[in-house]
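A.B. asks: Provide a 3D model corresponding to the input given below.
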Amino acid sequence: MAKTTQATRFLDKAGVSYTIQQYDYDPNAFKVGLQAAAAIGEAPDRVLKTLMANVDGKPVCAVVPSNAEVSMKKLAAAFSGKHAEMLDARTAERLSGYHVGGISPFGQRKRVPTVFEEKALAEPYVVMNGGQRGLQVKLAPADAVKALDAATANVIA
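C.D. replies: Predicted coordinates:
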């Protein structure tokens, strides 16, 4: 497994301090984020998943705890929209440049507006996908928000 990805290059270029954590990715896991949390021994609310969606027909990215569900109503409101829906896997992969299960908010092929679940900011650190299945980056949540130029909002159900 490569330890250098588009995501890690993005973080390096942004001057963000992070550490890498690797685990055995299970493509058959019911919830990939929860499987990652268990595999690396972290609390599920500290391991964040990256979701790709559309708000009023425009692509967006949402970063939320792996044990939470996104509220489409709250997601739309976070981007001053009326309607939100998840992107299909193929579109998410095409826009992000990553495979489902390895989608990172960092270094995406097409940079889209991003919202970071505000509750995650209370954590001393978070763990997020590093741009490859089985590769996670551990960093300060404020550093992630700054590097992504992300909005913060309550977007979970």
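A.B. asks: drop to CA atoms for contacts and neighbour counts, all remaining ones
C.D. replies: Fine.
A.B. asks: Skipping adjacent residues, who's closest to the most centrally placed residue in the chain in space?
C.D. replies: Nearest to the mean C-alpha position of the chain, counting by C-alpha atoms, centre = their mean, stands residue 50 at 2.5 Å. Residue nearest to residue 50 in three dimensions, not counting chain neighbours: residue 63, with 4.8 Å by C-alpha to C-alpha, 6 or more residues apart in numbering.
A.B. asks: Another for comparison:
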Amino acid sequence: MASRTRSKGAKGAGTPAIVALKRAGVAYTEHPYEHDPAAESYGGEAAEVLGVDPARVFKTLLAQTDRTEQHGLIVAIVPVSGHLDLKALAAAIGTKKAAMADPALAERTTGYVVGGISPIGQKRALSTVLDHSALDHDTVLVSGGRRGLDLELAPADLIAVTGAITAPIGRP
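C.D. replies: The predicted structure follows:
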């Protein structure tokens, strides 16, 4: 599978996630792959097709909380090898509860389609929580803003570009 390393000066606009990384001067590697519409798990498909440990591939989920700003939406980034712990997410951001957001609301708010929601370059800046396990890796992969495209970057850069906090929000 061909990968392309890009950074601030690379040509071609790309997705909003790529544009945001270029603007921030963050080094990243594009990992495009042929998306299978029949795949049961977008993140699992990416890990398998790209031959990457699923613990290094992170999915972007939106949760709704009792916060008043941005419809109470929070971005949660967890490994595709596990699940989001909604109670842990709520505790991490200081709310009483969290539930998965309506997919249509997630798409309208982020500007991305489900299965291609990137934590980077969303239409609206949302509070973001990255599972602390990301810090165990030199690089992680997240959606590049469309199905069939992952972006690899250092966890510290992901935190910087999204304004994320880290917390133990994933579970096996």
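A.B. asks: Mind checking the TM-score on these two?
C.D. replies: Once superposed, the chains reach a TM-score of 0.95 (TM-score structural alignment, normalised by the length of the first structure), with 156 aligned residues with a C-alpha RMSD of 1.2 Å.
A.B. asks: before we move on, back to that, when you align them, which residue in the second structure goes with the residue nearest to residue 50 of the first structure?
C.D. replies: Counting by TM-score structural alignment, residue 63 of the first structure corresponds to residue 77 in the second structure.
A.B. asks: Show me which positions of the one helix or strand that match maps to end up buried.
C.D. replies: According to DSSP states H and E, residue 77 of the second structure maps onto strand 73-79. By 16 or more other C-alpha atoms under 10 Å, the buried positions in strand 73-79 of the second structure come out as 73-79.
A.B. asks: try stretch 131-144 of the second structure
C.D. replies: In stretch 131-144 of the second structure, counting by 16+ other C-alpha under 10 Å, buried: 131-134, 139-144.
A.B. asks: The residue nearest to the centre of the first structure maps to what in the second structure?
C.D. replies: That one, residue 50 of the first structure, aligns with residue 60 by TM-score structural alignment.
A.B. asks: that older thread, go ahead and confirm the residue nearest to residue 50 of the first structure touches residue 51.
C.D. replies: Yes - using C-alpha atoms under 8 Å, residue 63 of the first structure is in contact with residue 51, at 6.4 Å.
A.B. asks: which one in the first structure is furthest away from the centre?
C.D. replies: Farthest-from-centroid check, the first structure (C-alpha atoms, centre = their mean): residue 82, 22.4 Å.
A.B. asks: and the aligned partner of that residue in the second structure, what is it in contact with?
C.D. replies: Residue 82 of the first structure maps onto residue 96 of the second structure when the alignment is built from TM-score structural alignment. Neighbouring residues of residue 96 of the second structure by C-alpha atoms under 8 Å, 6 or more residues apart in numbering: 65-66, 90.
A.B. asks: Just the buried ones from those?
C.D. replies: In those, the ones that pass as buried (16+ other C-alpha under 10 Å) are 65, 90.
A.B. asks: Filter the contacts of residue 96 of the second structure down to the ones in helices?
C.D. replies: Among these, the members found in helices (DSSP state H) are residue 90.
A.B. asks: In a markdown table: the contacts of residue 96 of the second structure, plus distance to residue 45 of the second structure.
C.D. replies: Converted to a markdown table, those look like this (distance: C-alpha to C-alpha, whole Å):
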| residue | distance to residue 45 of the second structure |
| --- | --- |
| 65 | 29 |
| 66 | 33 |
| 90 | 28 |
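A.B. asks: of all the contacts of residue 96 of the second structure, which comes closest to residue 54 of the second structure?
C.D. replies: residue 90 (24.4 Å; C-alpha to C-alpha).
A.B. asks: Can you name the residues that contact the closest one?
C.D. replies: Here residue 90 of the second structure is in contact with 65, 96-98 (C-alpha under 8 Å, 6+ apart).
A.B. asks: Now, these that are in helices?
C.D. replies: Going by DSSP H, the helices hold none of the contacts of residue 90 of the second structure.
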